[in-house]
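Asks: Need coordinates for the below:
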Amino acid sequence: MDRVKDLASKKAAVIFTKSSCCMCHSIKQLFYELGASPAVHELDNDSYGKEMEWALRGMGCNPSVPAVFIGGKFVGSSKDVISLHVDGSLKQLLMDAKAIWF
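Replies: From the prediction side, this is the model:
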């Protein structure tokens, strides 16, 4: 859990993913299209990946990926991020965290 929190706080936008996950790819693409450059941690390519996946589940992220943090705070998984994007608040969250500038 500490490793996840530490990595999540190092950059304005952080996404925990798996390389084979299509929703992870979609969320990363959304962030890039909004102008953000998130830190991406692919759990299946990390030696601590399984432990971090369990920590994310413990934080309420189900499924465990993609798990999105903005400004060091857990935002949610793909469903949550898409909802924020649709209602217009994702962009503002990214701006407030200084992940994008407009």
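Asks: from here on, contacts and neighbour counts on C-alpha atoms
Replies: Noted.
Asks: What lies in contact with the helix or strand residue 5 falls within?
Replies: Using DSSP states H and E, residue 5 sits within helix 2-8. Contact with helix 2-8 is made by 14, 52, 55, 56, 69, 70, 72, 73, as judged by Cα atoms under 8 Å, 6 or more residues apart in numbering.
Asks: How far away from the center of its chain is it?
Replies: Relative to the mean C-alpha coordinate of its chain, helix 2-8 is positioned 12 Å out (Cα atoms, centre = their mean, to the nearest Å).
Asks: For that helix, list every residue counted as buried.
Replies: Going by neighbour count (16 or more other Cα atoms under 10 Å), the buried part of helix 2-8 is 4, 5, 7, 8.
Asks: Another sequence for comparison is provided below:
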Amino acid sequence: MEKVTRLASEKEVVIFSKSSCCLCHSVKVLFQQLLVKPKVYEIDLDPEGREMEKALVSLGCSTPVPAVFIGGIFVGSTNQVMSLHLSGTLTQLIQPYKLA
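Replies: Model (predicted):
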């Protein structure tokens, strides 16, 4: 749990992902299109990936990946991120972190 919370707050936008997950890919592409370069942690490639997955679920992730953190705060998984995007709220949340 400590590793996940530490990693989630090390950069403005953090995505915990799995390299073979198509929903994770979609979320990563969305942030790229919104001109944000998130820090991505592929938990399936991390030796502590199983523990990280359990920690993400205990933080409230309905599915372990993708798990998106903005400003160190858990925003949600695919459904929550897409809902925020459609409502325009995601753009407001990431505004300070957009690339120039």
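Asks: which is the next helix or strand following the helix holding residue 5 of structure 1?
Replies: strand 13-17.
Asks: so how much does that next one differ from structure 2 once superposed?
Replies: On superposition with structure 2, the mean distance recorded for strand 13-17 of structure 1 (mean Cα distance after the TM-score superposition for structure 1) is 0.2 Å.
Asks: contact partners of that strand?
Replies: When contacts are defined by Cα under 8 Å, 6+ apart, strand 13-17 of structure 1 is touched by residues 7-8, 24, 28, 36-43, 65-72, 94, 97, 99.
Asks: Could you do stretch 76-91 of structure 1 as well?
Replies: 23-24, 27, 34, 61-69, 75.
Asks: and with 10 Å instead?
Replies: Stretch 76-91 of structure 1 is contacted from outside by 15-16, 23-24, 26-28, 30-31, 34-36, 56, 59-70, 75, 92-93, 95-97, 99-102, using Cα atoms under 10 Å, 6 or more residues apart in numbering.
Asks: Can you say which of these are buried?
Replies: So, by 16+ other Cα under 10 Å, the buried ones in the contacts of stretch 76-91 of structure 1 are 15-16, 23-24, 27-28, 31, 36, 56, 61, 64-70, 75, 92-93, 95, 97, 99-100.
Asks: The residues you listed in strands, which ones?
Replies: 15, 16, 67, 68, 69, 70, 75 (DSSP state E).
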